[in-house]
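J.: Sequence first, then the predicted structure, then my questions.
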Amino acid sequence: MTSTVRLTVAQALVRFLAAQHTERDGRRRRLVAACWGIFGHGNVAGIGQALLEHAGEMPYLQGRNEQAMVHAAVGYARQCDRLAVHAVTTSIGPGATNLVTGAALATVNRLPVLLLPGDVFATRPADPVLQQLEVPYAGDVSVNDALRPVSRYFDRITRPEALIPAALQAMRTLTDPADTGAVTLALPQDVQAEAYDWPAEFLAGRVWHVRRPAPDPTALAEAARAVRAARRPLIVAGGGVHHSGAEEALRELVDATGIPVASTQAGKGSLRHDHPCDLGGIGHTGTAAADDTARTADLVIGVGTRYTDFTTASGTLFAEPSVRFVNLNVAPSDSHRMGALPLVADARAGLEALAAAVRGHRVDADHEAAYRARKEAWERTVDAAYAAPDEGARPTQTQVLGALDAVVGDEDVVINAAGSLPGDLHRLWRTRSRRQYHLEYGYSCMGYEIPAAIGVKLADPGRPVWALVGDGTYLMMPTEIVTAVQEGVGIKLVLVQNHGYASIGGLSEETGAERFGTAYRHRAADGTYTGDPLPVDLAANAASLGMDVVRADTVAALRTALAAARACDRPVCVYVETDTAPGGAGTAPAAQAWWDVPVAETATRPAAIEARARYERRAAGRRRHL
């Protein structure tokens, strides 16, 4: 006779999650390490009660904003190389719909997170109930259905026994390196509290082996022939290098062959910045060294990259007429991009196999000399951007990065996601280790940085973790500062005040929209937002939420403040107002490649007319790689 345990659905789910583990390369770890939650009538008596009853098995983390809880969980999963995750539970209604942005971010970036939103009654004793969405044409739709398109797996548990296959499918998706992202199990509030006799086997410990598929021998042989035949090959390292832990395999391949490496935002740090083959970021936010090498490359080897428009400069970067592509990717759909020879495999396994297949081969000396000269020239550009001739002056944003660069160690993690900082960081930051550069640029979500820093710090408490945030992003989501203070999570916030949306302001100017609606200023007499800067004090706001705050109004004061923040073990904020005047020392270098943002085809304002002419010249260089 099968042994059973009588529990509610919520209690069984918590017990089940606590018993799941991952294993890769012989290392076993717990899969669902904790559950974030904000409780309301849709989950307080179900998941909430279960987390209390089984507190010794599933740690609980209290959040302030549902979207932010997902961001924290994503930061945690990325720091754990996708081998461990956090769950997030919310009530029905606005609590559930607040998950959508975070879920989209997780799925776009192929990062696992488990979402457990409450749902309306499955038995419909009252209709409608509080926060229920009424859809005249479909009685089984709730607001949780908004999570379907942004989830890799979605199910609604309308009967207790349905939890068993759904939970197993959820774990499969969370641990599948080619098919992971947000996983949503919508839980009607009455079903959460319903009791059922659960098979003991369902609640027993289970290990999910994270596979490392090897490349197909025929495809590998063809890829090796392409490498040997290429005169100017280039590797584009994406986030898959980090997720697979393939950094050493990549380094061994390029040490042996001399093939240069350019990195996407997610892949930066695949090589140390001072490795002779590392050319830095690629694409619209890339370095001149990487982009100029990409323009002449006759073979591009993508490793764990999706080739987004920023990486390809909207199809204008890889300009060599005869260029070919080899894509090493664990996801078959990504491996076929750019008309490439697909090498479907785990990044580490694939790089090791490719290195063996091309053993003894090295690139031409002329190619090696050319890209190394470009790298040396770009290092001088970085030095100029970081330089601060006047220590008593207000720093520029790039000088802020230069001051931080002088403070951090190899073990530090620097987190950013949106605004003008991603471009400056991708071009300029000198990454020292595989985990140091943490940019969320698949979704580029404002508000990600502070909660993600908490997630990273929870995953790796011994590391100094920095969240770099502009004023626009800060105003979107400062709420989790309270969580950091409550939990004693010593994140370090660098809060850059530049009085508006700096990145979109620049893009607006480039596209003929004249920075309309991008400044944080009072209205002027003509009704435009061109008056005095708003008298907000974001440093005071951070302090009011419990952070230690250090203000820095000069380059010298900034250096002192950053050093003090690194030594602080409490949540600490360094607040700096930057010099945004164009030109001069400490100015960020211009974009080295194009990005396609369509410009008005017809207009009367001169700025838009001129921008359209520039757009048409650049768009003429677009190319589809088939």
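T.: Done, it's in. Residues are numbered from 1 along each chain as shown.
J.: hey, let's count contacts and neighbours off CA atoms from now on
T.: Will do.
J.: Now do the contacts for the residue lying closest to residue 70 once chain neighbours are set aside.
T.: With sequence-adjacent residues excluded and distances taken as C-alpha to C-alpha, 6 or more residues apart in numbering, residue 70 is closest to residue 102, at 5.2 Å. Applying C-alpha atoms under 8 Å, 6 or more residues apart in numbering, we find residue 102 in contact with 67-68, 70-71.
J.: now do 7 Å
T.: Contacts of residue 102 were listed using C-alpha atoms under 7 Å, 6 or more residues apart in numbering, and they are 67, 70-71.
J.: for residue 197, same thing?
T.: Neighbours of residue 197 in contact, by C-alpha under 7 Å, 6+ apart: 4-7.
J.: ok, now how distant is the residue nearest to residue 70 from residue 416?
T.: Distance of residue 102 to residue 416, given as C-alpha to C-alpha, to the nearest Å: 15 Å.
J.: what's the answer for residue 435, then?
T.: Residue 435 is 13 Å from residue 416, by C-alpha to C-alpha.
J.: Neighbour count: the two, which is higher?
T.: residue 416 (28 against 19; other C-alpha atoms under 10 Å).
J.: How about the more buried one, nearest residue that isn't a chain neighbour?
T.: residue 439 (5.0 Å).
J.: is it true that the one you found touches residue 413?
T.: No. Counting by C-alpha atoms under 7 Å, residue 439 stays clear of residue 413, with 10.1 Å between them.
J.: for residue 379, helix, strand, or coil?
T.: Judged by DSSP: H, G, I helix; E, B strand; the rest coil, the three-state class of residue 379 is helix.
J.: Against that first model, consider the following:
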Amino acid sequence: MTCAELLIRLLRDTYGVNTLFGIPGVHTVELYRSLEGSEVLHVTPRHEQGAGFMADGYARASGKPGVCLIITGPGMTNIATAMGQALADSIPMLVISSVNRRDTLGLGQGRLHELPSQRQLVSGVARFSHTLLDADTLPEVLARAFAVFRGARPGPVHIEIPIDLFNAPATPPRCWQAPKLYRAAPDPEGLREAAQLLKAAKRPLVLLGGGCEDASQAARTLIERLDAPTVTTINAKGLLGRGHPLDLGANAALPAVRRLASNADVILAVGTELGETDVDVVFDDGFELTGTLIRVDIDPEQLVRNQTTTLGLVGDAGRTLALLAEYFPEPLSRGGAERVSKALAELDLANDPALAPFVPLYETLAEQLPEAVLVGDSTAPVYAGNHLVSQPAPRRYFNASTGYGTLGYGLPAALGAKLAQPPLPVVALVGDGGVMFTLSELATAVEERIPVVILLWHNAGYEEIRRYMDDNGVARLGVDLQAPNFMTLADGFGCPTIHIESPVELAAALAERDISRPLLIEIDASAWQRSVTRKDAP
């Protein structure tokens, strides 16, 4: 068995990987020889950044690591942006790349695709980066990667294999079964102390982040027994189900929720960084917690970042939530639902001028595709959706406005999400500016027959930056873009298209679409807003 053959078999048989994203190159052809007949699906994007975003979307929608096969040098610099997004949002991604021969590493001989140190370049966007120097150590290195994904704070892991190792003989492991790993449980004494603080609270508040995605039942049980208003961050949408009476949504940056937070005497924050894109999307550092702060995270360093922690519990979010709930066998009564209802009424999101144009968009999506996974780029509908959307389950709403905040994410990530969840409709929410970063992935959607719906919000430029420039007295430079004819481009890729200007037209397009093919729906932003305004006029 060669090293390349061992790699593919370990991925498939030991770690259950059935989908790979990558672009073949002369340095990785031996990996592709080993893929033949493996029954592992290989998806070829049109750019390595697209491969990384597809793997990210696959991981977020499925909870399983997304895996990429990437060429030496430019392949790795291309995927680095996608790795940065995955690192910021703690998304499990395995990037396996080639690198130049062992006897040439670091010599600067001008070899094809050579970097001074590929591993050093990638280390800043990976939990760890490893250069394989002996084929027989491959099982141990892969085990380390999956230990990070399953037992610690996840993120991208990079393993580079010198091209002279792919055909080197490798010794198969004695056992092909992956080790069974359990995440850390919190300290019992810390749990008791946290429970006492929560029992004594008069005005408790809970904040649930993306680290809780796999703990929806435990989260609902605990907050209902605490009767506590709860912020679910953007990456935790759907955790409590659609329209839960204790759910404040991802609105921690808005005044009514900020007042609840600053007045809370005890705050429980689980699986959240409490960073800007979790609680401060207006970026004014105005989210203040003055009460006793209890934090739970798998990463001990997170317990002391951004806010002053009173009590920190290192452990798995789901296990901690379940153990805390045992201290509250009977539900408490502290007016939680009434406090949430009052705050949401004060926010009146549906009538907020910045959000109102997007209310009918999300109402139409909820009516036509109630179970859909919504995958977004950094674009106006997504910024609004972060406040407006309520999903029936976790892993059905994610976007690139969080963490790293890259552009070009929405389309390829939606393709990955659809491959991860074939029974569910998947909608990519993109803008005319950001989609140009990865528009070539329309070819992947068509070739692989991935039936995503692509909602393209066309407002002729970088609207968010335009507004920011206007608000700060900066002349509009570089933000008013000449857009291509997206209908013609999509048609050239072989992707069906439709141009719409109103919610009624959107509903018809969704209802009449061919569910076996991708569909690009171009929304004329100006016409849409006029349509919505006319409808709302007295």
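T.: Sure, I can see it. Given the structure is predicted, the values throughout are model-derived calculations rather than measurements.
J.: For the aligned partner of the residue nearest to residue 70 of the first structure in the second structure, pull up the helix or strand it's in.
T.: By TM-score structural alignment, residue 102 of the first structure lines up with residue 82 in the second structure. In the assignment (DSSP states H and E), residue 82 of the second structure maps to helix 74-88.
J.: in that helix, what's buried?
T.: 75-88 (16 or more other C-alpha atoms under 10 Å).
J.: For those, give me JSON lines that also has distance to residue 15 of the second structure.
T.: Below are the buried residues of helix 74-88 of the second structure laid out as JSON lines (distance: C-alpha to C-alpha, whole Å):
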{"residue": "75", "distance to residue 15 of the second structure": "24"}
{"residue": "76", "distance to residue 15 of the second structure": "23"}
{"residue": "77", "distance to residue 15 of the second structure": "27"}
{"residue": "78", "distance to residue 15 of the second structure": "26"}
{"residue": "79", "distance to residue 15 of the second structure": "23"}
{"residue": "80", "distance to residue 15 of the second structure": "24"}
{"residue": "81", "distance to residue 15 of the second structure": "26"}
{"residue": "82", "distance to residue 15 of the second structure": "22"}
{"residue": "83", "distance to residue 15 of the second structure": "21"}
{"residue": "84", "distance to residue 15 of the second structure": "24"}
{"residue": "85", "distance to residue 15 of the second structure": "24"}
{"residue": "86", "distance to residue 15 of the second structure": "20"}
{"residue": "87", "distance to residue 15 of the second structure": "21"}
{"residue": "88", "distance to residue 15 of the second structure": "24"}
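J.: so which of those residues comes closest to residue 266 of the second structure?
T.: Lowest distance from residue 266 of the second structure to the buried residues of helix 74-88 of the second structure (C-alpha to C-alpha) belongs to residue 88, with 27.4 Å.
J.: Excluding residues flanking it in the chain, which one is nearest that closest one?
T.: That would be residue 403: by C-alpha to C-alpha, 6+ apart, it lies 5.0 Å from residue 88 of the second structure.
J.: gap between that neighbour and residue 122 of the second structure?
T.: On the measure of C-alpha to C-alpha, residue 403 of the second structure and residue 122 of the second structure end up 18 Å apart.
J.: Name the residue in the two with the higher neighbour count.
T.: The neighbour count for residue 403 of the second structure versus residue 122, taken as other C-alpha under 10 Å, is higher for residue 122 (22 against 19).
J.: That one matches what in the first structure?
T.: Match for residue 122 of the second structure (TM-score structural alignment): residue 147.
J.: Could you measure from residue 439 of the second structure over to residue 83 of the second structure?
T.: In terms of C-alpha to C-alpha, residue 439 of the second structure sits 19 Å off from residue 83 of the second structure.
J.: Break down the stretch 351-500 of the first structure into its helices, ranges please.
T.: For the stretch 351-500 of the first structure, the helices defined by DSSP state H, counting those that start in this stretch occupy 365-386, 397-407, 421-428, 449-459, 471-476, 480-487.
J.: Mind putting these into JSON lines with distance to residue 32 of the first structure and mean neighbour count?
T.: Formatted as JSON lines, the helices of the stretch 351-500 of the first structure follow (distance: least, C-alpha to C-alpha, whole Å; neighbours: other C-alpha atoms under 10 Å):
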{"stretch": "helix 365-386", "distance to residue 32 of the first structure": "41", "mean neighbour count": "17"}
{"stretch": "helix 397-407", "distance to residue 32 of the first structure": "34", "mean neighbour count": "22"}
{"stretch": "helix 421-428", "distance to residue 32 of the first structure": "30", "mean neighbour count": "24"}
{"stretch": "helix 449-459", "distance to residue 32 of the first structure": "12", "mean neighbour count": "28"}
{"stretch": "helix 471-476", "distance to residue 32 of the first structure": "28", "mean neighbour count": "19"}
{"stretch": "helix 480-487", "distance to residue 32 of the first structure": "19", "mean neighbour count": "20"}
